[in-house]
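A.B. asks: 3D, please:
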Amino acid sequence: MHTVETVLLVLMLGALTGITARYLSAIPLPLIQIGLGTLLAWPQQGLHIAFDPELFLLLFIPPLLFADGWRIPKREFFSLYKPILKLAFGLVLFTVLGLGYLIHWLIPEMPLTVAFALAAVVSPTDAVAVSAITRNLGMPPKTMHVLEGESLLNDASGLVALKFAIAATLTGLFSWNEAAKEFLWMAVGGLAAGALIGWGFAVARDTVTRKLGDVAATQMVLLLVLLPFAAYIVGERIGVSGILAAVAAGITTNFADLNRSEFITERMQTEGTWALVESAFNGAIFLLLGLQLPSIIGTALEQAGEHWWVPVGQVVAISLALLLMRWLWLSTGVHTSLDRAHAEGKLAEKPSRLLTLATTLAGIRGAVTLAGALSVPLLLNDGSPFPGRNQLVFLATGTILLTLLIGSIGLPLVLRRLPPSGEPASMQEERLARLAACQAAIASMVLDKTQADTADPQWLAQYQESAGRLTQEYRKRIDLLDDDTPAATPEAQAEAPDAILQRRQRYVVEQELRLRALHAERNALYAERHAHRINDESLRSLVAELDLTETALRRRLDVARRAARVAANAVASSMPPRETGPH
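C.D. replies: All right, here's what the predicted structure looks like:
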């Protein structure tokens, strides 16, 4: 099949599996995509794609890691840097050494350097698969931030360790001193190069858009999509980590975006574009993994012959050892940092055995592991075959599948046993931020004495009438959001929960009515177009306004419903228990 046709087919299947996953919510999306890819490639005449690891790393990994670096909450990322670094670098080193020696003991015919290469390949985790599995299952938000930060950085540390293991296999030489220097150069150099590229783009973008405004929004979004590729290529060309360069560029660009509040069109287009890129590329990655499975498994089982259970048992042993080492590291090396973060208020959930188990099961392997395994060279420097390469690729692929299955089954079971964490800190912060925004809006409408004295009386009357209506709107939203409404008397305090509930329910009804009216407006506009009283351009312009309004209204309605549920719970908890007499 032609390359272009293959790419289009993979993207189409990624979209279709995303829709299918909505109907099969019990099965994680990555498993559906891997299964479909396997079915497509399994028959003799199935879809077979030549996998180029370097091309794969260039096309798929930089934009996804850039997007993760751009989206991840920076406050939590930097406040939880100690456990993140211990997982991203300390755990990788612990895994490479410990698992490497274990693999060499399990498979004596595999050279120790190749065993280290396999351990390095399976050390990076995949936060994309974890988020797909734990969606709506109650994974504590701060724990998810730690997992995302770990995944952002351990891709680079795992691939750097793989590079050293391959170099030692090819040359037969290895120096801890040289390895440490090289690792430091690649890590620090990659972060510095990415930050510099991101900062340079931010300065150039700011210079252009301060003059042109949102007119150049589409072009700026296109350049932003190309930025992770530029960071990765430059990083690789100068001999540092291109992956860390892409991550650093994403983080730097996000910081620059904090000073661009007025560029609405660019911001909306950026959000939509990255949502599309992430969805398409994530789907393509797991589909490509499924497409490679039949050939990888078939080759390994054919070589094993009647003893097919041996490589399968090795996969099970390596996967369980990987999870056990992760649990040990979390229980010993990271537990103190997590306890301290919880004591300082940086981590809402207190570390517990169940939470440690959930974090252990979240150590799922994915796309970077497959790309790293397939990037192992076919030949040594003398032209002889690379020792144990096919076995390495099979074991790495089996580890991906088994950790994905264990996580898919185990994570939901463990997360359901975690105690409810109550209102997340982010929701409370969002509520307080909305309160501050409403109060700032009300304050902005107050005229100072000089303006009021010098204003035209007719304009002043119109201004005060309009300001009064708007102030009333904002007061309604403040009443909805404020959970600390003072009560003057004990009787008022006793009635406060009921009053709050009724007020919030009225607000919900009002917002639902607004939404219903908005739908009527949109239907009327389409009816006007069908009757040829307006053209397509006018329809798009008018509907775009309503769409923006509905987006804000739906978000406000979600907040209102959540606040009403909180008030209903407060009323229920304040009611005395009903006495039940004899029947």
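A.B. asks: okay, CA-based contacts and neighbour counts for the rest of this
C.D. replies: Will do.
A.B. asks: other SSEs contacting the one helix or strand Leu470 maps to?
C.D. replies: Using DSSP states H and E, Leu470 sits within helix 457-481. When contacts are defined as 3 or more C-alpha pairs under 8 Å, 6 or more residues apart in numbering; DSSP states H and E, helix 457-481 packs onto helix 425-444, helix 490-530, helix 536-574.
A.B. asks: could I get those in TSV, plus columns for distance to Ala88?
C.D. replies: TSV is the format used below for these (distance: least, C-alpha to C-alpha, whole Å):
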stretch	distance to Ala88
helix 425-444	25
helix 490-530	45
helix 536-574	35
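A.B. asks: so which of these gets nearest Thr17?
C.D. replies: helix 536-574 (26.0 Å; C-alpha to C-alpha).
A.B. asks: so what's the gap between that closest one and the chain middle?
C.D. replies: On the basis of C-alpha atoms, centre = their mean, to the nearest Å, helix 536-574 sits 24 Å off its chain's mean C-alpha point.
A.B. asks: ok, now stretch 256-267?
C.D. replies: Chain-centre distance of stretch 256-267: 21 Å, with C-alpha atoms, centre = their mean.
A.B. asks: how about that stretch: buried residues?
C.D. replies: Within stretch 256-267, the residues that count as buried by 16 or more other C-alpha atoms under 10 Å are Ala256, Phe263, Glu266, Arg267.
A.B. asks: quick check: the third one touching Gln219?
C.D. replies: Right, Glu266. No. In this structure, Glu266 is not within contact of Gln219 by C-alpha atoms under 8 Å, at 9.2 Å.
A.B. asks: this one next, for a side-by-side:
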Amino acid sequence: METISLVLVLLLAVVISGFIARALPIAVPLPLVQIGLGAAVASVTSDPVELSPDIFFLLFLPPLLFLDGWRIPKEGLFRDKGTILELAIGLVVVTVLGVGFLINWLVPSMPLAVAFALAAIVSPTDPVAVSAIAARVPIPKRIMHILEGESLLNDASGLVCMRFAVAAALTGAFSLFDAVGTFIWVAVGGIAIGVVVTFGITTAKNWISRRLGEETGSQILISLLIPFAAYLLAEHLHCSGILAAVAAGMSMSYAEQTGQALAVTRVRRSAVWDTVQFTLNGIIFVLLGEQLPKIVEGAAQVVQETGHRDPIWLAVYVVAINLALAALRFLWVWGSLRYTTFRKAPEGQVAVMPSWRLIAAMSVAGARGAITLAGILTLPLMLDDGTPFPARDLAIFLAAGVIIMSLIAASIGLPYFLKGLELPPEPSHQVEEDRARIASAEAAIKAIEQELHELSQGRDDVDIYAETGTRLMELYRQRIDAGLKTGEEATLVRKIDGIERKLRLAALRAERDEVYRNARARNVPDDVARKLVREIDLLEARIAG
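C.D. replies: Next comes the predicted model:
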């Protein structure tokens, strides 16, 4: 009963954190608020939550990585693939080596393998935390796409590197040749399993739905189970469950393009996944705050074993690691952008380097978050011989310190570096959007004509069908005409569309208010009111989106 009560308290803290973050006058990342609430929860509870590393890893990471892979814009990912790969793989390897040796030098009592594991797990970045700041300090879309792509891939590369480091710490042996071969098997196998699991499950699901009909609840539950299936199968075959979850998510975005799911399934599933993402991210940071007192106590004891009596050395370690991470990231981003700029400069023209403020913004935007915390908490409790895992509490504390300090740096640094920064204009997709609207409208007109022909066969009231079809097709023809206009005419059409959108939204809100008024007055049954409100909500979401 105590455990259930504590879980409910943690969930309540996640809910309250959202209200507090929005109420604060300054842009404070939501994870920092959640960490603070977790610490408050720890102050009123007797014992901290006992976290099993394997269970924690299984419950939190697969769905988060799966959703990141599912929703990341693929166009931006492939357009900036060079920059993203340089950051997600090259920077991770440099970080593991550079910061790993630094940590081992700072804390000689921490074995080198454990230092590498810590460096590997603090290398992944978290765009969720940056998105919280971006809500008040807009970040250019292309930078966000690069950060999202980097985060998606460096989650996998960082966690895979951590896996090798932990294995070396457990066994006391490390072979570079074996590690490279294992890495290839782990990576390729994990990606292949993720792709096969997603397409296999979605193909079977679609086949059953076509024959027996589609049930929305089952479809949503299947989407929730896919990341766990991919992860567990990959781990069972000694491949990377992390990469399997990411690959499963990316495959899901392509599998869904068949459009076989019902519209109501997609709407409800999106809402469910939004809730899952918010809840899991929130619980991870609340748990970090709840674990902080215990983590600090254990870390202070380890520091004393190194010969330093003053716990202030904990802060020194955190600052030193953060400075090293920031310096490596700044130098890597500078070198990467310089190489890319000169390589892509037109022949005979001088390459123009991006502003140092842009490089600094990209550097401080590399905040650490949920993946770092989830990964560090999975450090084994014991070595193979039964002795406690060396410096585990200190490693967890340092990772937590890196998360908190990087979030603070991002919340302060991003507004400063991005303020007044002139950037190249974002590429517009208006032409592609207009072309897609015209094509879909033409397809709709053909479908209406065909359906109208079939419905009106042998009927006496053909005129009614013809009039209804003509009225509906006229709406689609207006959309086609609007998409074909250019120049000032196109500007005028878009202005009219904007005015129409505002008027229709106002009308829909009035409709909904009236439905609610009638429901309160018991003029309409509850189920009818819910049906009408849902129809209005879907229309509003379509128009407002």
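A.B. asks: and the furthest pair within the buried residues of stretch 256-267 of the first structure?
C.D. replies: Ala256 and Glu266, at 13.5 Å, using C-alpha to C-alpha across these.
A.B. asks: from Ala507 of the second structure, how far out is Leu475 of the second structure?
C.D. replies: Noted for Leu475 of the second structure: a distance of 19 Å to Ala507 of the second structure, by C-alpha to C-alpha, to the nearest Å.
A.B. asks: cool, and Thr83 of the second structure?
C.D. replies: According to C-alpha to C-alpha, Thr83 of the second structure and Ala507 of the second structure sit 46 Å apart.
A.B. asks: which of those two has more neighbours?
C.D. replies: In this view Thr83 of the second structure and Ala507 are compared by other C-alpha atoms under 10 Å, and Thr83 has more residues nearby, 19 against 14.
A.B. asks: what helices and strands are in contact with the strand or helix carrying that one?
C.D. replies: If you go by DSSP H and E, Thr83 of the second structure is part of helix 81-85. Under the contact criterion of 3+ C-alpha pairs under 8 Å, 6+ apart, helix 81-85 of the second structure touches helix 141-171, helix 312-344.
A.B. asks: quick one, helices of the stretch 101-250 of the second structure?
C.D. replies: Under the criterion DSSP state H, counting those that start in this stretch, the stretch 101-250 of the second structure contains helices at 112-121, 127-134, 141-171, 176-212, 216-236, 241-255.
A.B. asks: OK, contacts around Leu162 of the first structure?
C.D. replies: Leu162 of the first structure makes contacts with Phe116, Ala117, Leu118, Ala120, Val121, Gly372, as judged by C-alpha atoms under 8 Å, 6 or more residues apart in numbering.
A.B. asks: what do you get if the cut-off is 10 Å, keeping everything else the same?
C.D. replies: By C-alpha atoms under 10 Å, 6 or more residues apart in numbering, Leu162 of the first structure lies in contact with 96, 113-114, 116-123, 156, 168, 372-373, 375-376.
A.B. asks: generate a ChimeraX selection restricted to the buried entries among those residues.
C.D. replies: Restricted to buried positions by 16+ other C-alpha under 10 Å, the ChimeraX selection for those reads:
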select :96,113,114,116,117,118,119,120,121,122,123,156,168,372,373,375,376
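A.B. asks: quick one: the residue nearest the centre of the second structure from Gln277 of the second structure, how far?
C.D. replies: Centroid check for the second structure by C-alpha atoms, centre = their mean gives Asp68 as the closest residue, at 4.0 Å. Per C-alpha to C-alpha, Asp68 of the second structure is found 10 Å from Gln277 of the second structure.
A.B. asks: and Arg136 of the second structure, how many neighbours does it have?
C.D. replies: Arg136 of the second structure has 12 nearby residues by other C-alpha under 10 Å.
A.B. asks: so it sits against Leu24, correct?
C.D. replies: No. Arg136 of the second structure is beyond contact range of Leu24, at 11.6 Å (criterion: C-alpha atoms under 10 Å).
A.B. asks: thinking Phe199 of the second structure is in contact with Ser251, fair?
C.D. replies: Yes. Judged on C-alpha under 10 Å, Phe199 of the second structure makes contact with Ser251 at a distance of 7.1 Å.
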